[in-house]
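> the following block contains a protein sequence and its predicted model.
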Amino acid sequence: MKDNKTKDLSENPGSPDKLSVSAKGGSASGGEQLKDQYLKALEKVSSLSRGDARKILLKELEQELENEKARRLAEAEEQIRAAAEDRARDILVSAMERAATSYVAEFTVSVVELPSEEWKGKIIGKEGRNVRAFERATGVEVDLEESPKSVRISSFDPVRRHIARLALERLIKEDRFQPENIESVVTQVKGEIDQEIRREGEQLALAAGLGGLPGGIIELLGRFKFRTSYGQNLAKHSLEMVKLASALAAEVGADVELTKAAALFHDIGKVATAESGEPHDILTRKILERFGFPEKLVNAAASHHDREEKKSVEAELVYIADAISGSRPGARYEDIEGYVKRISDLENIAKSFPGVADAYAISAGRELRVIVKAEEMSDEESSRLAQDIGKRVRSEVVTPGGVKIVVIRETRFEEQT
């Protein structure tokens, strides 16, 4: 017998693809010889050089590695995204739990209970003089028809409505509902409200954990109690914003104090919107710049409506907190904001004319009462003023139906003895 074994790599001995590789067992060099013979056989079959075969093999391996890497990256990205969503959800839920506040939507009517039905006659007065004097002094609308023992006070402006309610309650308590007393009581109540506004501002700043604020900012914050946005009380909304935004800032490692201040100030322009007519976020920027707050805080407070670019993580957090606070079921009523803007526009148009002392829109904006300075305008000029205001209203304000323009010119004769 022969000492070597022969292995055919082709089933057809006569074909050109027939390869024979002999391996002699027992020596270490036999393995190397076998490897060398295999490579030579492969070169012969494929007509490729050893270098070319290696390149093809490496290319195929590289492609397999790239595919495997892409697959694993996709899996890792999906795992990271899912984990990030879970973490973000946990952060938001935690922040919302810490910021949970009770909330009741506010509207534009206050009700004052009367001691008896006879008080309605006292409030109306002879030929309606008392109720007209009260409406003129307070800028509200008084409705005596709703209930036998109550009076409804209507106004889009919560400060006016609050003043009117307190003044009416005091006049009833003191039993002196006459025109000469009405003005003095209303003036007295207005002074008290100014002090209340400052106290409310200090309490809101304290509740938000912010101290050392300028007096002008404190006064503006105090007006939050009497301002609503989409039916949502501004003080409650802003305090909820502070809790939400600061909780989020603590979770993500942002500047908590700056975020807290920006959240509290973000709607500060709304208390001045009625006077200027500019968008409240623009007014927020102007107010904060006037009081010298740093730009990073100003941008974080003023960019929550995307009118300007958000330039920091803190600005993004204020935006998120505002969206959360305003999107809760029952938190806001969209039509109230439109109503308030329409009423403000009507009054601002009237006040823009020279000689006008004050103007009040009542009856849900269906009537505009304009009080002129008697010493500056004659009866004929007052008549022309009503026509001019009517033209401006028709061209600038979209109203559901017409608006009745009532110009009031009152001449008084007083003598001190």
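Perfect, I can see it now.
> going forward, measure contacts and count neighbours with C-alpha atoms only.
Will do.
> how far does the lengthiest helix in the chain sit from the chain's center?
Secondary structure of the chain per DSSP state H: the longest helix is helix 50-98. Mean-position distance between helix 50-98 and its chain equals 37 Å (CA atoms, centre = their mean, to the nearest Å).
> this is the comparison structure:
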Amino acid sequence: MSFEQTLGIAMGAVIGACLAVLIYRRRVIRLQESERLKCDVELREAKLKLREEHNEMELELQRKQTENERMLASRENELTVRARDLDRKAEHLKEAENLIEQKNKEVSREQRLLDDAEHEAEKVRRLYRLKLHQITHMDENDARQLLLRSTEKECAQEIADLRRSKLGRSEAEVNGEATRILLAAMQRITSQPMNDATATVVSLPSDEMKGRIIGREGRNIRTFEHATGTTLMIDETPDSVMISCFDPVRREIARISLEALLKDGRIHPASIEEQVAKAEEEMRANVIHLGESALRKLRLHDVHPEIVVLLGKLHYRLSNNQNTLAHSVEVANLCALIASEIGLDPAIAKRAGLFHDIGKAVDEDYEGSHAIVGADIIKQHGEDSRVVNAAAAHHNEVPAESPYAGLVMVADSLSAVRPGARASSIDGFIQRVRSIEEIAAAEHGVSEAYAIQAGREVRVIVEPDVIGDEEARQLARTISRRIENELNYPGSIEITVIREQRYKEMAV
């Protein structure tokens, strides 16, 4: 092999080695670049994951804060209830002290009466001795006159009982006729039982919508609550939110607005205000339609537009789950039927029955009971004075000035206690009546207790030898307080304590 060949081979080897080194370096650089790019991608993914975890932690923190606020409000309510219970117990102790003091006074008074009775008995004994002495010196006519006078005194009670029985028979005939009229009116009217729900729950397509409803930093939910005047309760209940508000009309506007927002998909402050404005217009039209429908059903006219709006709002207000507008229409029909039976004007009676609860539809700007407020409103819009008085007096807050007030009271009670009118199961009704009777019968000195008028009145019969007049009055107050503290019931319950003494003699 020549020198040139060897040199060429050596130079080729060197050049190949250099090329191999260059290729290796390029591969290393390429690997380093790919590793750097991979690290950058992993870094960006880690940052995104960290940001998502941060957002989830913020949402969880807001949820826990809301839950803590709710628990704090619940604790405050419990403390308030306990404070009321302590005040009530203090009042009961004070009443017990007063009762003991009254007992002591009664014992002292009874002792004085006993002393007076002994003194009177001594006088009577002396008087009888004197009369016996006089009788021994009487002739026949004087003895007959004395016998007649004594017989008249002895029969005075029997004469009074006979008079009472005659009057009672007449009163029973009147009550029977009144019962016949009421039954005739009730048989001529038919109504469907009310099953309206009181809670307003809106379903969501998914739980992700809860975050969109809340919005960034809570802007959406604050805008919604401010625009509708309601409170959105978002908790762990899946795929639903609850709308809470005392005003049922505002609650319905909030429901319509929220459903429209969910359907549209755009949830931000501007769209929220737009949907709330549309819902308010829709609600106003619906309220007017409901009020006019009630008037057409009753064939009434010449009603002010503001009264029509208030009538429509009654549709969204419930009383013990009984729709107030349907209740008012039913009372109006009952009033008209009874009025036609007893010779009164059915049109006036119908208007009085329809407008008697109109005060329940007004907002908090008015002060006073719904009966007084409703009477003032219909008076301002030119209603008949008899209709105004019937609306104001149907809860005995003002004196009744016409028979129409009594008609409204009767019809209102009939509509309220009609089976199926209010959300009360037969088992719950039976249990409530039984509890009322048990509370009354558990008191000392009570012989019998009966709950009547669908549980709206309880009549308590006491033993007259054990319970005196003052004790009977105190017993009625005690039973009233126990029923208020231990039972839940619609309306009011009247407690009547009956203390009766009967004297019998046997003539042989």
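Everything's here; your move. Keep in mind that what you see is a predicted model, and the values were worked out from it rather than measured.
> what's the longest helix of structure 1 packed up against?
helix 234-252 (3 or more CA pairs under 8 Å, 6 or more residues apart in numbering; DSSP states H and E).
> and the angle for the longest helix of structure 1 with helix 234-252?
Inter-element angle recorded for helix 50-98 of structure 1 and helix 234-252: 140 degrees (by axes from the mean of the first three to the mean of the last three CA atoms, to 10 degrees).
> which residues does the following helix or strand past helix 50-98 of structure 1 contact?
Using DSSP states H and E, the helix or strand that follows helix 50-98 of structure 1 towards the C-terminus is strand 109-113. Residues outside strand 109-113 of structure 1 that contact it (CA atoms under 8 Å, 6 or more residues apart in numbering): Lys149, Ser150, Val151, Arg152, Ile153, Ser154, Ser155, Arg161, Arg165, Leu168, Glu169.
> structure 2: which residue goes with Asp90 of structure 1?
Using TM-score structural alignment, the partner of Asp90 of structure 1 in structure 2 is Arg180.
> which residues sit against stretch 393-406 of structure 2?
With CA under 8 Å, 6+ apart, stretch 393-406 of structure 2 has contacts from 348-349, 352, 356, 371-372, 386-387, 389-392, 408-409.
> so which of those residues sit within strands?
Judged by DSSP state E, the contacts of stretch 393-406 of structure 2 include no members of strands.
> out of those residues, the closest to Ala339 of structure 2 would be?
Nearest to Ala339 of structure 2 among the contacts of stretch 393-406 of structure 2 is Ala349, at 6.6 Å by CA to CA.
> the closest one: neighbour count?
28 (other CA atoms under 10 Å).
> now do Pro279 of structure 1
14.
> same deal with Lys225 of structure 1?
Per other CA under 10 Å, the neighbour tally for Lys225 of structure 1 reads 18.
> can you check Ala88 of structure 1 too?
Ala88 of structure 1 has 15 nearby residues by other CA under 10 Å.
> go on, Ala441 of structure 2?
19.
> secondary structure element for the closest residue to it other than its chain neighbours?
Distances taken as CA to CA, 6 or more residues apart in numbering put Ala449 closest to Ala441 of structure 2, at 5.7 Å, once the chain neighbours are dropped. In the assignment (DSSP H and E), Ala449 of structure 2 maps to strand 446-452.
> let me see the ranges of the helices in the stretch 101-250 of structure 1.
With helices called from DSSP state H, counting those that start in this stretch, the stretch 101-250 of structure 1 shows them at 119-124, 129-138, 158-174, 179-208, 215-222, 234-252.
> now swap in the stretch 351-500 of structure 2 and tell me
Under DSSP H, counting those that start in this stretch, the stretch 351-500 of structure 2 gives helices at 370-380, 385-393, 403-417, 426-441, 469-486.
> quick one: closest of these to Thr6 of structure 2.
Closest among these, using CA to CA: helix 426-441, at 116.5 Å.
> measure Asp86 of structure 1 to Leu92 of structure 1 for me?
10 Å (CA to CA, to the nearest Å).
> neighbour-wise, which of these two wins?
Under the criterion of other CA under 10 Å, the comparison of Asp86 of structure 1 against Leu92 puts Leu92 first, with 19 against 11.
> so who does the closest residue to that one other than its chain neighbours touch?
The spatial neighbour of Leu92 of structure 1 that comes closest, neighbours along the chain excluded (CA to CA, 6+ apart), is Leu248 at 7.1 Å. Leu248 of structure 1 is in contact with Ile91, Leu92, Ala95, Leu317, counting by CA under 8 Å, 6+ apart.
> would you mind finding the match for Leu248 of structure 1 in structure 2?
Using TM-score structural alignment, Leu248 of structure 1 pairs with Ile338 in structure 2.
> quick check: its match vs Ile348 of structure 2, distance?
Per CA to CA, Ile338 of structure 2 is found 12 Å from Ile348 of structure 2.
> repeat for Gln157 of structure 2
47 Å.
> same question for Lys210 of structure 2.
Lys210 of structure 2 is 52 Å from Ile348 of structure 2, by CA to CA.
> one more: Leu31 of structure 2?
98 Å.
> the two: which is more packed in?
A count of neighbours by other CA under 10 Å puts Ile348 above the other of Leu31 of structure 2 and Ile348, at 19 against 12.
> quick check, Ala350 of structure 1 in a helix?
Yes - under DSSP: H, G, I helix; E, B strand; the rest coil, Ala350 of structure 1 sits within a helix.
> burial of it, as a residue count?
28.
> I figured it hits Ile371, correct?
No - at 9.4 Å, Ala350 of structure 1 does not count as touching Ile371 under the criterion of CA atoms under 8 Å.
> give the residues shared as contacts by those two.
Val356, Ala359.
> contacting residues around stretch 105-117 of structure 2?
Around stretch 105-117 of structure 2, nothing counts as a contact under CA under 8 Å, 6+ apart.
> what does that stretch correspond to over in structure 1?
By TM-score structural alignment, stretch 105-117 of structure 2 lines up with nothing in structure 1.
> likewise for stretch 280-293 of structure 2?
Counting by TM-score structural alignment, stretch 280-293 of structure 2 sits on residues 190-203 of structure 1.
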